[in-house]
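> Next comes the sequence, and after it the predicted model I'd like to discuss.
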Amino acid sequence: MRKRWVAVLSLASTLAWALLAGGAFGDGSALDHFERRIRPVLIEHCYPCHSQASGVTQGGLRLDTAAAMCRGGDSGPVLSADTPEDSPLLQALRYEGYEMPPSGKLPDETIAAFAEWIAAGAHDPREGDEPITEPPTIDAKSHWSFQPIERPEVPQVESAGVRTPIDAFVTAKQREAGVEPAPAATSHDLLRRVYFDLTGLPPTAAEIERFQNDPSDEAYEAIVDALLASPRFGERWGRYWLDVARYADTKGYVFEEDRNYPNAYRYRDWVIASFNDDLPYDQFLIAQIAADQLGEEAPREAMGYLTLGRRFLNNPHDIIDDRIDVVTRGMLGLTVACARCHDHKYDPIPTADYYSLYSVFASSEEQKPENCPPVLVDRAEPVQQVVFLRGNPGMRGEPTPRQFLACVTDGDRRPFEKGSGRRELAEAIASPDNPLTARVWANRVWGWLFGRGLVATASDFGLRGEAPTHPELLDYLATALIDDGWSTKRLVRRIVLSSVYRQSCEAPPASLETDPGNTLLTRRERRRLDLEANRDAVLQACGRLDLAMGGPSQQLVGDTPTTRRAVYGFVERQNLPAFFRTFDFPSPDTHASNRAVTVSPQQALYFLNSPLMIANAAALAEHSAEAGADEAARVEWMFRQTQGRRPSDAERADLFAFLTDPAAAEAPPAPEWSYGWGRIDEASVTIDFHVLPHFKGDAWQGGPELPDPSIGWVMLNAGGGHPGDTTHQAIRRWTAPAPGDVTVAGKLSHGSDQGDGVRARVVHSVGAITGEWTAANATTDTGTQPMRVAAGDTIDFVVDCRESEAFDSFGWDVTLNLLREGEEVATPYRSTTGFEGPAPAPLDRWGRLAQVLLMCNEFQFVD
């Protein structure tokens, strides 16, 4: 056990780990991004000149297959893996050299989609070297997911480990393969697992000890029932659904209109309440598509599922496409949006079926009632839509009736008859005769409890998706869901009471060899806490978690972050904060089937340096003083509070060794960079330096607003800043940490086409100006001769106005290279990457011990 908490997520070890999983895109979203944002543009704007069908390919460049695109044309490759921003394809789209397409520059949003695609690795599913001109012929009824759901016969298996039918299905498959499952998890690990899975919060040490004293099946079932009845259940499971619903509190990239959805939180609160109330899943789905047609008492806020998506500069075609995608992938597990421009390349979904659904949503219009997210209502007259050839609204094909998908319709399809058809669509999706809906939901629930679904591609049950590892078990769960009145809580209860859920992460060595990917469920996968569970667990351990429910979204980051649960955090769609991205929060731009799990240096740096973590560690240390003055009692209390158990003798010795280590009392080194204002005394070449007092998110300035009443426009950010007048110059100061020789290199820029520019000077504290430059509507290099510095010497980068004080925003990216005495390689210090906000007060030895306990693996992992 000792290794489990000592194995801290240290900076050194984390820096050595490789980044995992998929660039900017998670599971399935790379394919989705290509099919929705890239392929349609290539077909419409590039294929006429750069495809096999075009006859003579211009510049020897074909873009109609992945292989041809990788080869490039007469001028060489068009994609650059090393420097994506320099890819000739992207430069041509930006009209930087070649200007493609020659008919006119594409919208900025489209070009940004290509930039994102290339930066993430240019995922391209087009196989072979010949373009696909016709979709394959597919027999829908031959694919497992389109076949009717039938309750399978439960295998007859004799084993002490078979508690439920779920165990019988799993054990039968394991015996066929000749493998043995892992033993049962310890009572400590099991309780921690079920608490996190059902509520997103850890059990207390007292709750763990109580279960350890009575780990009977009856006691465990009572705990499960209590957790299912807890309001914390809806908060945990509601957040899962919000990933599916691509929930955010803002619209994304829009122009002059309000970027916020002021009442988005009401949809989030309805979702949480629905899970707590165990609203039958079929009713849950119907309300989110057609609540406006369910009577006066129907929850209109439920329609946030459709209306709270990205706004695509209010392009109606893209908004409808987003709604089709979130409904079909989220509820049916089908990538119907891939049929927007052509018949689906793999699944039996013709373009006509896409535009049948398009007609349903085009026959609805958006309203914005008070105290509610936007809702959809039927138009006075429904729309009879036509197929847009190649997805182009200007190329109109045959009309399409409003009707459900052919591949999941049993018998003759009947067009929808009531208004837009949204309610009929919702009822078709939620029908027990639909072969997809119950399977998809049962698989999602399994995946959220186990870390991976029985079908690994949770939002793609089509021909390109993974087949289920246990098809009979999946159908058993789906039929049980329907028979139980579509109760999510009863489905969760069935699963967590099974032996396969309760098994250990430690499998027999033979099973690890036979079942390395754990497809036979021979063990539990060890899982790290996700963003919400991690943050909430830290706050709970430190006695700071606010369990108030509902209401407007709160900021999780910034100067005054909320201490409420993370599910109530404000989700910014366009500029997702670094904290969210660092811990694998999915992009709210699109539906997310599951979350990527990455390991990156930024995660360790967050635990070491973030103001929130340091504040929590300080709070935990202060709280531990309640245990009394005795240090042994205080250490014991702190360990139990974070790890849920008492330390072993060896762990207790390690804790005291850390606590009494002289290094634990050392103050952290002073930062190399500081940010201020002042002026140069020209006669003595000295600087009257004052630290800028206010940090506003990404910039140091005089006060909350600019211009500050006292010092005006002075501001410094990572890339540059703005000076005030001649007596309020902007000063970025570097303090030498050691003696040596320093060289300075950089670029000063004045980007505005107005004003007379700025003057920049480098001032050494020995009383010397070592460089001076001006930049007016231009960029200039700023380099100096080597300077000798002693430890504590300062080098100031001073910028002031010239004649005019207007339009003086500047950029100044400088790098100092310090060659320390006795060393052969210089250490670089760059102004942009070294930029930071205010450092929190340093932790004392108790605070540092608290920080270690909050970072250790036993705290950071579920079990």
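The structure has been received and is ready for your questions.
> going forward, measure contacts and count neighbours with C-alpha atoms only.
Will do.
> hang on, R444 packs against A458?
Yes: under the criterion of C-alpha atoms under 8 Å, R444 makes contact with A458 at 6.4 Å.
> quick one: the residue nearest to the spatial centre of the chain and I495, what's the gap?
Nearest to the mean C-alpha position of the chain, counting by C-alpha atoms, centre = their mean, stands F585 at 2.2 Å. F585 is 26 Å from I495, where distance means C-alpha to C-alpha, to the nearest Å.
> can you check L198 too?
Distance from L198 to I495, by C-alpha to C-alpha: 12 Å.
> ok, the two, which is more surrounded?
Shown here are L198 and I495; by other C-alpha atoms under 10 Å, L198 has more neighbours (25 against 22).
> in a helix, that's where that one is, yeah?
Yes: assessed with DSSP: H, G, I helix; E, B strand; the rest coil, L198 lies in a helix.
> check contacts around it.
227-228, 232-233, 236-237 (C-alpha atoms under 8 Å, 6 or more residues apart in numbering).
> Narrow those to those in helices?
227-228, 232-233, 236-237 (DSSP state H).
> got these as JSON lines, with distance to V762 and neighbour count columns?
Listed next are the ones in helices among the contacts of L198 as JSON lines, based on distance: C-alpha to C-alpha, whole Å; neighbours: other C-alpha atoms under 10 Å:
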{"residue": "L227", "distance to V762": "63", "neighbour count": "18"}
{"residue": "L228", "distance to V762": "64", "neighbour count": "22"}
{"residue": "R232", "distance to V762": "57", "neighbour count": "22"}
{"residue": "F233", "distance to V762": "59", "neighbour count": "25"}
{"residue": "R236", "distance to V762": "54", "neighbour count": "24"}
{"residue": "W237", "distance to V762": "56", "neighbour count": "23"}
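> Output those as JSON lines; include the columns distance to R300.
Formatted as JSON lines, the ones in helices among the contacts of L198 follow (distance: C-alpha to C-alpha, whole Å):
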{"residue": "L227", "distance to R300": "29"}
{"residue": "L228", "distance to R300": "26"}
{"residue": "R232", "distance to R300": "24"}
{"residue": "F233", "distance to R300": "23"}
{"residue": "R236", "distance to R300": "23"}
{"residue": "W237", "distance to R300": "21"}
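> Check it against this one:
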Amino acid sequence: ILSEEPTYMMPPPESNLELTTVEKAMLLRWIEQGAVYKKHWSFLAPVAAEIPNLKEDPWVKDEIDFFIKKSMLKQGLAPNSEADREVLLRRLALDLTGLPPSAHNLNIYAADTGDIAIEKVIDQLLSSNHFGERMALEWMDAARYADSHGYQDDGMRNTWPWRDWVIEAFNRNLPYDTFLLWQLAGDLLPSPTEEQILATCFNRNHPQSQEGGVVDEEYRVEYVADRTNTLGKAILGLTVECARCHDHKYDPITQKDYYSLFAYFNNNNDAGVVPYNGEASPTIILPPPGVRKVIDSLRYEIHEMEGAMQASEAYISDFKKWYNKEHERLEEHLPDHNQLVGEFHFDEEFKIDASDINLEDKPNKRTGANKSYTIAYYNHQKKQLDAALWGHMDDKPILEEGRNGKAVLFQGDAGIRFNRELDFDRDQPFAVSLWVKFLKEGEEGPVFGKTNGDFEGYRGWLCKLNSDGTLSFQFNHVWPDNCIDFQTTEPVRINEWTHIVLSYDGSSKAAGIKFYLDGKIPEHRLHQDNLKKSLLHGVNKSNWSNQPFLLGMELRKSIEHLLVDDLKIYRRPLSRIEVQQLFDADLHPELQEKDWFEYYLLSGKNALFNKRSQDLQKIRQRENLLVTDQPEVMVMQEKKYARKTYILDRGAYDAPSEEVAAGVPEVFIEDTDSVGTDRLSLAQWVISRDNPLTARVVVNRLWRMCFGRGLVATQEDFGAQGSLPTHPELLDYLALEFMEMGWDVKKMLKKIMLSATYRQSSGTNGEQLVKDPENHFYSRYPTHRLGGEIIRDQVLSASGLLVPKIGGPSVYPYQPDGIWEALATRNAISYNQQSGDSLYRRSLYTIWKRSSPPPAMLNFDAPDRYYCVVRRQQTSTPLQSLVLMNDPQFVEAARVLAEKMVNAPTLEESLHYAYQQLFGRKPNQDESANLTKLYYHAYDHFQAEKSEAEKLLSVGEFPLTSDLDKEKLAAQTIVASTLINYDEFVTKR
């Protein structure tokens, strides 16, 4: 640092950077003192400072003031006096509810000048349900909440119940450590409640892709990275994302540390592609209380009926009679064709006119060529053509020598599509039997089933060949969580015929599914047993695709080098005896009486069992239809078999290197094994005293909420590149105090707001501007502009339009035409403005589409919420004034406020009323005089141009009071609109 030799100079000459004389002296002094290295301040535990007797200074009201006054005195500054009561009440109301104070509270508070009055007002505001809305607004940016998925298609999602949970959590003052714990890992708590699971939607708020052709794993990795980055920025105040591709250049966070954090979120049971039909799993189903009772009742009835069906003594007597009668000729019953609805030998194919096929959706819709004919296949059971080619004629299946006569060979982008009568839902029992021969090792793809593939979350049921040669059998509402998912452990044989049977009893349980390879149940793993909703498409959300039963293909995938022969489809499960007989008619295993008893029941030979089966299916169908129609919300749920996590070279999903275990960065903890490897362990560390960051980050955010800027200005970065705290001792004091008071948000806010520091006026004198131009030392209250949501809510409240309802689905208020349409592709294209109360709800409830956020809020610097944002940028642009002057929401509010102004006895009183509603005070003499001139000027204009008055008063849907003088009302509307454009209205002072 002292060398003049370019080779040795630091910083290097090419950096164009140079240390100042003071900085060089500081480094030399540090070297002389021994060059002892200390961790960055934020990586050290908060230290309690010694606090003297606070009564020595009459200005100091609490510990906060002591630290602030101490720093002021060092700069030769003195604090401002307390703000006027009206100003202070407005400040408190905006900070705690995001709404202006009521006239009633203003009158009461202004009359009482004691400290007790301030405390009462704070308590009243903290107990308001609007407090939760105000706090939730802060958290929505950090949690990147939106009502749409993002990316190109930007389809809608159903996450508003999580937003409402956040509001309710703040209103009931859920301790902040619990608030964080539940959101990070509520699902992993012992016997988690519904709300603890719902809270984990926080981790699923990231954008998700619905686009065709994306690589599932690539996007899934992006989602995990987003969760990791959000933990860093929103909770730890660190830019951990900088270590995704390499070690962090400035903070002691290595790439290994990053992927150790990444590992905590890498085991969620989700996929990379969001289905068009339903929420992305895993989810929690949230029926309304009344519907929940009906569902519980149906499930109890199902449980009782299942128990009755399994009571074998009810059928034994009739079975004995049948068995004794048929004992000598039992095998003559096989094969049993009872409820056999499909039988395809594929011994011949038919080239027919496409219009003659028995399918509801004609196959040439996908074929795209040879539209005049198609290739069809014969159903020997129904004596008709129930199957046809679906796909490209160039790759069409052909007939080859099979196991029994001919077989169909699949060789590319084409499959066979069956009549919809062969569709089944989760409440319907069925079975499929077929012979297959896989001709090439390493092949993968769908063998048979009914699914649209990843485009629909694999909704339906299927058997597929995996790349490792194993088979998967799945029943999916949305894979991989709302489903039943089996996988064999051994690969299938190549170039040998294998007999497959899939048998299902309609119970929606893994225990009700049996699959056989060559007559035996193979070794397998059960990945998931959580099927809760329908297997059919088009339920719960509109959808334009609904595949029937397919062989050798699904919507966007097909299989090659596969032979299929002798396909049979049943509307009932098959017994073990039938499976054995279908595999080898000459095979006679040691059949026991219990095997024939199973066959006797499943093949429909007992009237009582048949009746109970039919009754049970009806109840299951009712439960299925009712549950499938209920809303669900994305949450976290761990996979049964954990994923491995690797350091990804350059952060690329397809470049894994070293395997890593879940853990926290080494800079925070000496013994990395002391923190467990599941998300709950991470969450517990995050809120523990061993973590020096979380409490500091929280109180810094609360401070910024009150003062417009945090003690650490870079709320998102407490690392080496972030700002140093202006008052480090105060920050540590608040962090320690916050933990001591049980992470009580309301208590901490009250403490801040009772301080003399918060209660100062915002006026500025020359000395302050010279010594503290940016107000780092708080010798005055820092004035700052309000956010777009609060500005809009203010004008709705002041005009009387605000609908104070808490919670519920997002609403569609006024918005300029064509914004959604300009950016939408094929999902949620049009913005359908609502009417009535929906126009006047708080901005927190406005629909948030990531590709087209609410434009009025964007103009006031709201983020698009593609990523976590904890500090909004503040700009001043002409567009903001144009919003206040011309947005229908603001023009209508000005008109409704003007109606109340017109009803005042005098013009002066009308101006007083407007000032009271908008600013919480009365106008001074100059303000009244200027507004009076404005009123008469506008009135004269509208008297001369009555159509202009009509045009102005027609803005908005709120009914116009018919008996008012329209020219006077229009003039008062201009006055109200002008006041809404005042700096004082959009600023907190």
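Thanks, I have it. A quick note: this is a predicted structure, and the numbers were derived from the prediction, not measured.
> Helices along the stretch 301-450 of structure 2, start to end?
313-326, 364-367 (DSSP state H, counting those that start in this stretch).
> The last one maps to which residues in structure 1?
The one in question is helix 364-367 of structure 2. Using TM-score structural alignment, none of the residues of structure 1 align to helix 364-367 of structure 2.
> I'd like the distance from that helix to the chain centre, please.
When C-alpha coordinates are averaged (C-alpha atoms, centre = their mean, to the nearest Å), helix 364-367 of structure 2 and its chain have centres 36 Å apart.
> Check which residues of that helix are buried.
364, 367 (16 or more other C-alpha atoms under 10 Å).
> now the longest one
If you call a residue buried by 16+ other C-alpha under 10 Å, then helix 313-326 of structure 2 has these buried ones: 315, 319, 322-323.
> now, which of those residues sits nearest L626 of structure 2?
Y315 (32.1 Å; C-alpha to C-alpha).
> Excluding chain neighbours, give the residue nearest to L188 of structure 2 in space.
L680 (6.1 Å; C-alpha to C-alpha, 6 or more residues apart in numbering).
> Then N981 of structure 2?
Closest residue to N981 of structure 2 apart from its sequence neighbours, by C-alpha to C-alpha, 6+ apart: L884 at 6.0 Å.
> and what of Y151 of structure 2?
Using C-alpha to C-alpha, 6+ apart, the closest residue to Y151 of structure 2 is S209 (5.8 Å).
> what about the one you found, how many neighbours?
Neighbour tally, S209 of structure 2, other C-alpha under 10 Å: 21.
> Look up how far I316 of structure 2 lies from it.
If you go by C-alpha to C-alpha, the gap between S209 of structure 2 and I316 of structure 2 works out to 55 Å.
> go on, L340 of structure 2?
Taking C-alpha to C-alpha as the criterion, L340 of structure 2 is separated from I316 of structure 2 by 26 Å.
> Next: E908 of structure 2.
From E908 of structure 2 to I316 of structure 2 the distance is 95 Å (C-alpha to C-alpha).
> repeat for M748 of structure 2
71 Å.
> try D164 of structure 2
Counting by C-alpha to C-alpha - D164 of structure 2 and I316 of structure 2 are separated by 55 Å.
> Kindly report the same for A387 of structure 2.
41 Å.
> Next up, the contacts around the equivalent of L334 of structure 1 over in structure 2.
Counting by TM-score structural alignment, L334 of structure 1 corresponds to L238 in structure 2. By C-alpha under 8 Å, 6+ apart, L238 of structure 2 lies in contact with 232, 716-719.
> hmm, try it at 6 Å
For L238 of structure 2, the contact set (C-alpha atoms under 6 Å, 6 or more residues apart in numbering) comprises 232, 717-718.
> and which of those is nearest S433 of structure 2?
So of the contacts of L238 of structure 2, ranked by how close each gets to S433 of structure 2 (C-alpha to C-alpha), first place is G232, at 52.2 Å.
> Pretty sure the closest one sits in a helix.
Yes: applying three-state DSSP, one finds G232 of structure 2 inside a helix.
> since we're on it, how many residues are nearby?
Close neighbours of G232 of structure 2, defined as other C-alpha under 10 Å, add up to 21.
> and what of S433 of structure 2?
23.
> show me what contacts it?
Contacts of S433 of structure 2 by C-alpha under 6 Å, 6+ apart are 500-501, 567-568.
> quick one on the thing from earlier: reformat the helices of the stretch 301-450 of structure 2 as JSON lines; add distance to D147 of structure 2.
Output for the helices of the stretch 301-450 of structure 2, formatted as JSON lines (distance: least, C-alpha to C-alpha, whole Å):
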{"stretch": "helix 313-326", "distance to D147 of structure 2": "53"}
{"stretch": "helix 364-367", "distance to D147 of structure 2": "33"}
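> right, so of these, which gets closest to P46 of structure 2?
Of all the helices of the stretch 301-450 of structure 2, helix 364-367 comes closest under C-alpha to C-alpha, at 65.4 Å.
> Please consider this matter closed, and thank you.
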